[in-house]
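Q: Sharing a model prediction with you, sequence too.
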Amino acid sequence: MGWLSWIVLGLISGLIAKFLVPGHDGGGLIWTTIVGIVGAFIGGYIGSRIGWGEASSLDLRSIGISVLGAILFLVVWRAVA
């Protein structure tokens, strides 16, 4: 997957994750995209370890895996901050 696909996947999954886990996070669109990209890495790593697959393209499974990773990242981020 190219860098533009990672940005689009990050934006989509970051928006969904921030919608599902409400709270006050500054940063706007750039922070949302970063949350989604980090979530894609986390979700892809965990998903590949348990056999769900990776976040490797712009399909529903990859978006779902990325959203789960982004939710996990947001929960941990808010607990630490």
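A: The structure has been received and is ready for your questions.

Q: Only C-alpha atoms from now on, for both contacts and neighbour counts.
A: OK.

Q: Might you report the residue contacts of residue 64?
A: Residue 64 makes contact with residue 13, according to C-alpha atoms under 8 Å, 6 or more residues apart in numbering.

Q: mind checking how far it is from residue 15?
A: Distance from residue 64 to residue 15, counting by C-alpha to C-alpha, to the nearest Å: 12 Å.

Q: next up, a second structure to put side by side with the first:
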Amino acid sequence: MGWIITIIIGLVAGAIAHRVLNSRGGFLGSLVVGLVGALVGGELAHLLNLNVTGGLLDRLIVAVLGSILFLFLWRKVFK
């Protein structure tokens, strides 16, 4: 069940990041951006000692912020 929730959160986070940064991305692109963003956001939250309790909304916010950061940096490096 944890895998399914993680994939859904990653997909939603990737789709939100694509919308915020006005970029194109299909299903697979949004999923990859969201999953990588969730990892990036989780590590940043850990490094900044943020109290993320692990609830669904907390995980989604961290994943969205990490996805936006990841997609922004990706576009800066590869454009």
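A: Here it is on my side, so go on. Source: prediction; values computed, not measured.

Q: quick one: TM-score?
A: Laid over one another, the chains give 0.85 as their TM-score (TM-score structural alignment, normalised by the length of the second structure), with 78 aligned residues with a C-alpha RMSD of 1.9 Å.

Q: which neighbours do residue 64 and residue 15 of the first structure share?
A: What both residue 64 of the first structure and residue 15 touch, as defined by C-alpha under 8 Å, 6+ apart, is an empty set.

Q: Scan the first structure for its longest helix.
A: The residue-count maximum for a helix in the first structure (DSSP state H) belongs to helix 28-50.

Q: now it, how far from the chain's geometric center?
A: 3 Å (C-alpha atoms, centre = their mean, to the nearest Å).

Q: Would you indicate which residues of the helix or strand just after it are buried?
A: Remark: after helix 28-50 of the first structure, the chain's next helix or strand is helix 60-80, criterion DSSP states H and E. Neighbour-count burial for helix 60-80 of the first structure, with 16 or more other C-alpha atoms under 10 Å as criterion, is recorded at 62-74.

Q: what does helix 60-80 of the first structure correspond to over in the second structure?
A: Using TM-score structural alignment, helix 60-80 of the first structure corresponds to residues 57-77 of the second structure.

Q: how big is the offset of that stretch relative to the first structure?
A: Mean deviation of stretch 57-77 of the second structure relative to the first structure after superposition (mean C-alpha distance after the TM-score superposition for the first structure): 0.7 Å.

Q: And that stretch, how far out from the chain middle?
A: 4 Å.
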